[in-house]
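Undergrad: With the sequence up front, the predicted model follows.
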Amino acid sequence: MRTRAVLVRAAAETFAEYGFAGTTVSRIAERAGLTLGAMYFHFKSKEELARLILTSQPEPVVPPLDSRGLQHAVDLTLAWAYELPGNPVLQAGARLVLEQRLFTEPHVNSHRRWTGLLLEDLEQARRRRELRAGVDTEACARLIVSSCTGAQIQSRPKTSYRDLPARVEEMWRCLLPALAVPSAAKKVRFGEERVRAASL
């Protein structure tokens, strides 16, 4: 299992740096410090590795503070924004989602998983009466994922993702008045301490 984890990390670092087209199995094996034989023992191709990295995107993102509904949706996206600059798997996923036509079917992507997670949060927020009447939770979940994707695309060349948390918080401050009832919007909390509490 350790060799497999080393290969996944090496592949993520290589995909994040070179993209899918610029990555070769030789580059992955070299970065992992392993032979091509070891690489092929665990993975049949770089396509298989790319699909694994793409579809496992939400897994490294776990907000440390307990929250529900609207607050959890905010915490999830902020945790992602703070984690991405130092996490090669998330960086690779951010790049691979733009190149997925080269290695997988359109229905296999991380956007669907992120949208599903946020939809769960928004539906819970509806049950908690945090949302305005008539809010389309599916449309809002897709909008949040699209906005986060756009934010990371803009952030990477400008600041190497350093301003990504500020961009995500800005997105929420624009969305909350339209999405949440005023009393729920006022209770939403932001800040690095919410998503890095476990390491403080």
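TA: Perfect, I can see it now.

Undergrad: From here on, just use CA atoms for contacts and neighbour counts.
TA: Will do.

Undergrad: Check the burial of the closest residue to Glu99 other than its chain neighbours by counting its neighbours.
TA: In space, and not counting its chain neighbours, Glu99 is closest to Phe20: 6.8 Å by Cα to Cα, 6 or more residues apart in numbering. By the criterion of other Cα atoms under 10 Å, Phe20 has 23 neighbours.

Undergrad: and here's the other structure:
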Amino acid sequence: MTQQARAVRTRRSILEAAASVFEELGYEGTSTTEILTRSGLTRGALYHHFSGKRAIADALVQLQEEALVLPDHPVRLQALVDLTMMYAERLRSDVVLRAVVRLTVERGSYQTGANYRGAMVAASTLLSQALERGELLPTVDPDELAFLLQGVFTGSQILSQAANGRADLPQRISGMWRMMLPSIVRPRLLPEIDIDPDRGGKLLGLLSP
């Protein structure tokens, strides 16, 4: 293994260990000592890559961008549905995303709007494209709807986490769309939008098609 590859692997190990601690203990309850214990690395290795706990948290939040890549679908509203369904599925299996959610929603010394900004921009972009293509009713405001969607999604995943560890999150997000779509989409397009709860897992290759 080259030195560069080893450095990348070490950095990723630190982030994954930190994510598990942040998810469990939150920002205030996390220490670099606990991160090192879970990663099995030395303090020198940690500080070679990060200046401290906040820098690690910032790096985790930035990793969320990997889950916000806009899906490639000709119907842009379907692309937005797919983005939310894949994100919901990944929350059940990706400790980094779960850590980012806790870092974002908790009130404390660590405050960042990066998570919400990224999701808001992604949703607003897809909704603006959908409006331009005639997929949405002309009364829809993409920015306003993106804000509403972010709030409903965030609330749904928090309640799902409290109830059953997000086991039913795909069903909850499917239900969110089932209630929301009739008020925003052109009637002709409504039957074509796929909100199957298993869609996110299939798109991620976690379930059989």
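TA: Yes, it's here. Small disclaimer: the values here were computed from a predicted structure and weren't measured.

Undergrad: And the TM-score between them?
TA: Superposed pair, TM-score by TM-score structural alignment, normalised by the length of the first structure: 0.91. Supporting alignment: 198 aligned residues with a Cα RMSD of 1.8 Å.

Undergrad: related to what we said a few turns ago, so how far is Glu120 of the first structure from the residue nearest to Glu99 of the first structure?
TA: Using Cα to Cα, to the nearest Å, Phe20 of the first structure is found at 31 Å from Glu120 of the first structure.

Undergrad: now swap in Val195 of the first structure and tell me
TA: Distance of Val195 of the first structure to Glu120 of the first structure, computed by Cα to Cα: 19 Å.

Undergrad: Kindly report the same for Ser146 of the first structure.
TA: From Ser146 of the first structure across to Glu120 of the first structure, the span is 17 Å (Cα to Cα).

Undergrad: if you count what's nearby, which of these two comes out ahead?
TA: Neighbours per residue, other Cα under 10 Å: of Ser146 of the first structure and Glu120, the larger number sits with Glu120, 18 against 13.

Undergrad: Just give me the match in the second structure for the more buried one.
TA: Aligned counterpart of Glu120 of the first structure in the second structure: Thr125 (TM-score structural alignment).

Undergrad: Please apply the same query to Ala21 of the first structure.
TA: When the second structure is aligned by TM-score structural alignment, the residue opposite Ala21 of the first structure is Glu28.

Undergrad: after whichever strand or helix holds that match comes which helix or strand?
TA: Using DSSP states H and E, Glu28 of the second structure falls within helix 3-29. Note on helix 3-29 of the second structure: by DSSP H and E, the next helix or strand toward the C-terminus is helix 32-39.

Undergrad: Identify the residues contacting that following helix?
TA: Applying Cα atoms under 8 Å, 6 or more residues apart in numbering, the external contacts of helix 32-39 of the second structure come out as 13-14, 16-18, 21, 42-43, 46, 52-53.

Undergrad: hmm, back to that, OK, contacts around the match of Ala21 of the first structure?
TA: 108-109 are the contacts of Glu28 of the second structure under Cα under 8 Å, 6+ apart.
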